[in-house]
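> this one's sequence-less:
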């Protein structure tokens, strides 16, 4: 047997066969593209240094996402999330129809197209997980209430809707903002979040880190948070740093980020042989239907 055929056979029999799909893809010439993606899949996945260990037993691929149609900057507003959701759904359907995967992980903190992707994937028996949904559910297993650290006012309010959508309003203590919005035409910013990220990774002083620590402590002391989560996927790099800083301050509080939560939840659903409910996401013409839906 050739090496290629052996690898293909191993992939076909792997317990976990995941496709990770990015929320969007900026054009190559975008001035707002601050992360250059290499050919290797590890380079295409942000924060691979602490996400990678969870993928060691997974046969996985990562899709760069659909090219943005609203412009060449990162998604923040409701309208931009809607465009991104519509662009991602054909990728989900194609992945389901391919028969190659037994779970799909939607990357991106705002999880555009998550519910619609669950609807597409359910008839194929494929579970779909996403970052906000997974973080919130893990957070509620670890403490009474969680808070979200996020980076822009418009993104905060979009995420606020996700908290309500996932029926977590009574478990979410607060959304705390550190004001580092993405750059976009006509709104260039002096405080660039990717610059702060690079400083932190070099071990240098980072204003973003200090403000995130301050926000997390305030969420604990003032809002009643017992778990900290992160909103936009651009903030996920903060997780190990924020966890360490809170521990040093004596706060024994879990800090979660979306990628690891979504990957771990996908594994759990595959292990249990579960996907979304056919009552929550019915077929176009379901075999059984209910005359009344109650709240």
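Nice, I can see it. Values in this document were obtained by computation on a predicted structure and should not be read as measured data. Numbering: from 1, shown residues only.
> okay, CA-based contacts and neighbour counts for the rest of this
Fine.
> can you give me the helices in this protein?
Under the criterion DSSP state H, the chain carries helices at the ranges 3-13, 41-44, 48-51, 78-98, 114-121, 131-142, 153-165, 193-201, 207-218, 238-248, 258-272.
> can you redo those helices as CSV with mean neighbour count and distance to residue 61?
Output for the helices of the chain, formatted as CSV (neighbours: other Cα atoms under 10 Å; distance: least, Cα to Cα, whole Å):
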stretch, mean neighbour count, distance to residue 61
helix 3-13, 11, 11
helix 41-44, 16, 7
helix 48-51, 14, 13
helix 78-98, 18, 11
helix 114-121, 21, 17
helix 131-142, 21, 17
helix 153-165, 17, 27
helix 193-201, 17, 25
helix 207-218, 19, 31
helix 238-248, 17, 23
helix 258-272, 21, 12
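> And here is the other one:
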């Protein structure tokens, strides 16, 4: 496994692989790797001749400076994990490599970025769009692998690839969960044991809602119950719990088995913000 810090280092390597018709898979990450990330790596290794994992904590997608400051950085541990998985290259640039000058370009993803995560994290998806575009241009992969846990981000990146005609294929890998159901996230390491137990509220709310909907309960009734459950838990603060179209993120007031839908949730547990989702009809 080779660690690369700049695009200039990567370019001759990329050209060599291009001449050999190698298919390149890219797994973009912000580090603090867990089993969910490694599932993406394994998928890339199945589908590609070589796998590049990027590790870059992107400052422009944080609308909360405290969240950025507290984001876990574990590069040495990450490199050990990736080496054990047989990754070919790790691209871990410094901020000045990705942003030699402040980026003035602004993306507007329309309605996709005005709801859910976009509503509560203004500017977040512009930062995602900029950094993902830069990674695609630098690495020039044939495929890029993302996790379903960040469902709205997946929608944003699909729009990015389509509208800017990136010549690559997106592969979306199902959310990887801990044995108790908690969605794996780099932010989980910031939870203390009590908070980790309370974080199960997200997954349990999704499961309960899915069961209720397929039993015929009205969505509004289910939503009100989840809001009430969070209101009585002092360690938790619910931001949203919505039934949406997983492609347009239009909110639904009713559930239909004949219409694509997912449930999305975001909540603070202590001072750690977590998100999760559950597909109902795909």
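Yep, that arrived. Predicted model only: the values in this text are computed from it and were never measured.
> How close are the two chains, by TM-score?
Comparison of the two superposed chains (TM-score structural alignment, normalised by the length of structure 2) gives a TM-score of 0.36, and 163 aligned residues with a Cα RMSD of 5.9 Å.
> Among the helices of structure 1, which comes closest to residue 176 of structure 1?
For residue 176 of structure 1, the closest of those is helix 207-218, at 6.1 Å, according to Cα to Cα.
> who are the neighbours of the closest one, in terms of helices and strands?
Contacts defined by 3 or more Cα pairs under 8 Å, 6 or more residues apart in numbering; DSSP states H and E place helix 207-218 of structure 1 against strand 146-150, strand 172-177, helix 193-201, helix 238-248.
> Using TSV, lay out the ones you listed together with distance to residue 120 of structure 1.
Formatted as TSV, these follow (distance: least, Cα to Cα, whole Å):
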stretch	distance to residue 120 of structure 1
strand 146-150	29
strand 172-177	29
helix 193-201	34
helix 238-248	31
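> Can you show me the strands along structure 2?
Assigned strands in structure 2, in chain order: 2-4, 24-29, 50-55, 89-91, 143-147, 169-173, 236-244, 261-269, 272-281 (criterion: DSSP state E).
> Can you say which of those is nearest to residue 197 of structure 2?
strand 261-269 (9.7 Å).
> What is the closest one packed up against?
Counting contacts by 3+ Cα pairs under 8 Å, 6+ apart, strand 261-269 of structure 2 is packed against helix 200-214, strand 236-244, strand 272-281.
> could you redo the ones you listed as CSV and give each row distance to residue 133 of structure 2?
Converted to CSV, these look like this (distance: least, Cα to Cα, whole Å):
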stretch, distance to residue 133 of structure 2
helix 200-214, 31
strand 236-244, 26
strand 272-281, 24
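> quick one: which of those is nearest residue 82 of structure 2?
Closest approach to residue 82 of structure 2 among these (Cα to Cα): strand 272-281, 24.7 Å.
> now the angle between strand 261-269 and the closest one, please.
170 degrees (axes from the mean of the first three to the mean of the last three Cα atoms, to 10 degrees).
> Give me the buried stretch members for strand 272-281 of structure 2, please.
Judged by neighbour count (16 or more other Cα atoms under 10 Å), strand 272-281 of structure 2 contains these buried residues: 272-280.
> and if you look at stretch 7-17 of structure 2?
Under the neighbour-count criterion of 16+ other Cα under 10 Å, stretch 7-17 of structure 2 has 7, 10, 14 buried.
> for the residues you listed, which one is nearest residue 137 of structure 2?
residue 7 (9.5 Å).
> what's the closest one in contact with, if anything?
138-139 (Cα atoms under 8 Å, 6 or more residues apart in numbering).
> From residue 236 of structure 2, how far off is it?
42 Å (Cα to Cα, to the nearest Å).
> now swap in residue 209 of structure 2 and tell me
Separation of residue 209 of structure 2 from residue 236 of structure 2 (Cα to Cα) stands at 18 Å.
> again, but for residue 193 of structure 2
Distance, residue 193 of structure 2 to residue 236 of structure 2, by Cα to Cα: 14 Å.
> okay, these two: which has more neighbours?
Shown here are residue 193 of structure 2 and residue 236; by other Cα atoms under 10 Å, residue 236 has more neighbours (22 against 10).
> my read: the more buried one touches residue 230, true?
Yes: if you go by Cα atoms under 8 Å, residue 236 of structure 2 and residue 230 touch, sitting 6.1 Å apart.
> And the spatially closest residue to residue 138 of structure 1 that is not a sequence neighbour, how close does it get to residue 16 of structure 1?
Excluding the flanking residues, the one nearest residue 138 of structure 1 by Cα to Cα, 6 or more residues apart in numbering is residue 261, at 7.2 Å. Applying Cα to Cα, the value for residue 261 of structure 1 to residue 16 of structure 1 is 15 Å.
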